[in-house]
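Q: here is a sequence with its predicted model. Questions after.
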Amino acid sequence: MKVNYANFIISAVRPEQFPEDGLPEIGLAGRSNVGKSSLINRMINRKNLARTSSTPGKTQHLNYYRINEDLYFVDFPGYGYAKVSKTQRQVWGKMIEQYLMNREQLRLLLLIIDLRHPPSKDDELMYDWLKHYDLPVCVVATKADKIPRSRWQKHLKIIKDALVLRAGDELIMFSSEVGTGKEELWNVITKHMKDDSDLAETVHVEPGLD
């Protein structure tokens, strides 16, 4: 997809704050500091639209980013950070659950996992929860540039086996640093947007620019 412009729209905590224009939404979930903001910036060819932070747990809302007039990326709060209070984790969990179960515009959930490490228990629980409710998932293994190419397939297999990846769910290796997997991920996103015939005409697919 050719990204002509991208804008941050809102940090939402309640359904009444969500955009009402009906554009398809792509959710991004993952552990704190797994690289969700860096992935968004690479996908839209911007350096710092999505703010990256060295402080885990900083994102506390559903952050909406509009891409062209085609779709939204919806960045979830990172999970699995011990210093976030139990009460705050419960608030986040309820907010995310309400969004995932009720948001008709949600077309795909990107589950972001660090390629260098086996999926955490939180990653496994999130994937199982999503599949229990039959939500479409694409697993994105980030930070591919941090390990030798010769070890990529071994690490991908570890992720597949740990999650017990279901048939039809894709696993994409990604690097925000060098752009590995960017066009492949755009193709997956576009396919899920096109699955809804009412929205297909709003999607303009062109070669991406690194």
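A: The structure has been received and is ready for your questions.
Q: from now on I want contacts and neighbour counts done on CA atoms only, so please keep to that.
A: Noted.
Q: all strands of the protein, in order?
A: 6-12, 25-30, 62-67, 71-75, 106-114, 137-142, 170-173 (DSSP state E).
Q: mind putting those into CSV with mean neighbour count and distance to residue 54?
A: Shown next, in CSV, are the strands of the chain (neighbours: other CA atoms under 10 Å; distance: least, CA to CA, whole Å):
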stretch, mean neighbour count, distance to residue 54
strand 6-12, 16, 19
strand 25-30, 23, 15
strand 62-67, 22, 18
strand 71-75, 24, 17
strand 106-114, 23, 16
strand 137-142, 24, 17
strand 170-173, 19, 23
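Q: and here is the other one:
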Amino acid sequence: MSLFNEASFYISVNRLKDLPMHNGAEIAFAGRSNAGKSSVINTLTRHNKLAFVSKTPGRTQHINFFQLRSDLFLVDLPGYGYAKVPAEIRNHWKSLLSEYLQTREILLGLVLIMDVRHPLKDLDLQMLNWFSITRKSIHIMLTKADKLSRHQANSTLNEVKDFLALHYPTVSVQLFSSTKAVGLEEANRIIKGWVDNDTALLD
């Protein structure tokens, strides 16, 4: 059974002091604005409207928590990199993201969403740098794989794998398409592995 089948909205916060207190663990999802993060979450949870999908980048401005089970939460982080967002808000997001990723002890791992046509941009690398110092799990999902031919998508995947092997050898990566449901089983398997290996969640 998928970890995500019973997902339901839990709480939305805009300040670190409002982060929920609970006895479970969290899995964070982050990505550039318009990279397809909300679509990934909706596809994984098989819920078309769980995470808000907008054609306007930068729409997700809060940290949204979804409960997967009593001791596990999916955390939808604000999209980053949208230039039209006012500088004050953009700086607030930056501070919120970096501090949450680096200090949240109950965070199991980070799922980093990148458009397969535009992977490893400067802000994506910044996210990798922010989180890799925690030595927690990171998995990259290269979304919108259906926008490229299979050869092009696999070529990009291999290029990203080569880069990660050199600079972030513990980070995993896959292709994903919400439209075609490509990569759904692989994503479930990898994220479930994080949960299964976390001793705090074992009975």
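A: Received the coordinates, thanks. No experiment lies behind these values; they were computed from the predicted model shown.
Q: on that earlier part again, of all the strands of the first structure, which lies closest to residue 122 of the first structure?
A: For these, proximity to residue 122 of the first structure was assessed by CA to CA; strand 25-30 is nearest, at 8.7 Å.
Q: list the contacts of the closest one.
A: Where contact means CA atoms under 8 Å, 6 or more residues apart in numbering, the residues beyond strand 25-30 of the first structure that reach it are 36, 71-79, 105-113, 123, 189.
Q: just the angle between that strand and strand 106-114, please?
A: Strand 25-30 of the first structure and strand 106-114 meet at an angle of 20 degrees, taking axes from the mean of the first three to the mean of the last three CA atoms, to 10 degrees as the criterion.
Q: after superposition, how close is strand 25-30 of the first structure to the second structure?
A: In this overlay with the second structure, the average offset of strand 25-30 of the first structure from its partner residues is 0.8 Å by mean CA distance after the TM-score superposition for the first structure.
Q: if I look at the residue positioned nearest the centre of the first structure, how far off is residue 21 of the first structure?
A: By CA atoms, centre = their mean, the first structure has its centre lying nearest to residue 28, at 2.3 Å. According to CA to CA, to the nearest Å, residue 28 of the first structure and residue 21 of the first structure sit 20 Å apart.
Q: the helices in the second structure, which residues?
A: For the second structure, applying DSSP state H gives helices covering 37-45, 87-103, 122-132, 150-167, 184-196.
Q: what about the aligned residue in the first structure for residue 190 of the second structure, distance to residue 179 of the first structure?
A: Here residue 190 of the second structure is matched to residue 188 in the first structure, going by TM-score structural alignment. For residue 188 of the first structure, the distance to residue 179 of the first structure equals 16 Å [CA to CA].
Q: how much space between the nearest residue to residue 195 of the second structure once chain neighbours are set aside and residue 108 of the second structure?
A: Computed as CA to CA, 6 or more residues apart in numbering, the closest residue to residue 195 of the second structure that is not its neighbour in sequence is residue 201, at 7.1 Å. Using CA to CA, we find residue 201 of the second structure at a distance of 11 Å from residue 108 of the second structure.
Q: mutual contacts of the two, please.
A: 25, 195.
Q: that older thread, redo the helices of the second structure as TSV? Include distance to residue 11 of the second structure and mean neighbour count.
A: Formatted as TSV, these follow (distance: least, CA to CA, whole Å; neighbours: other CA atoms under 10 Å):
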stretch	distance to residue 11 of the second structure	mean neighbour count
helix 37-45	16	23
helix 87-103	16	15
helix 122-132	23	16
helix 150-167	34	15
helix 184-196	21	15
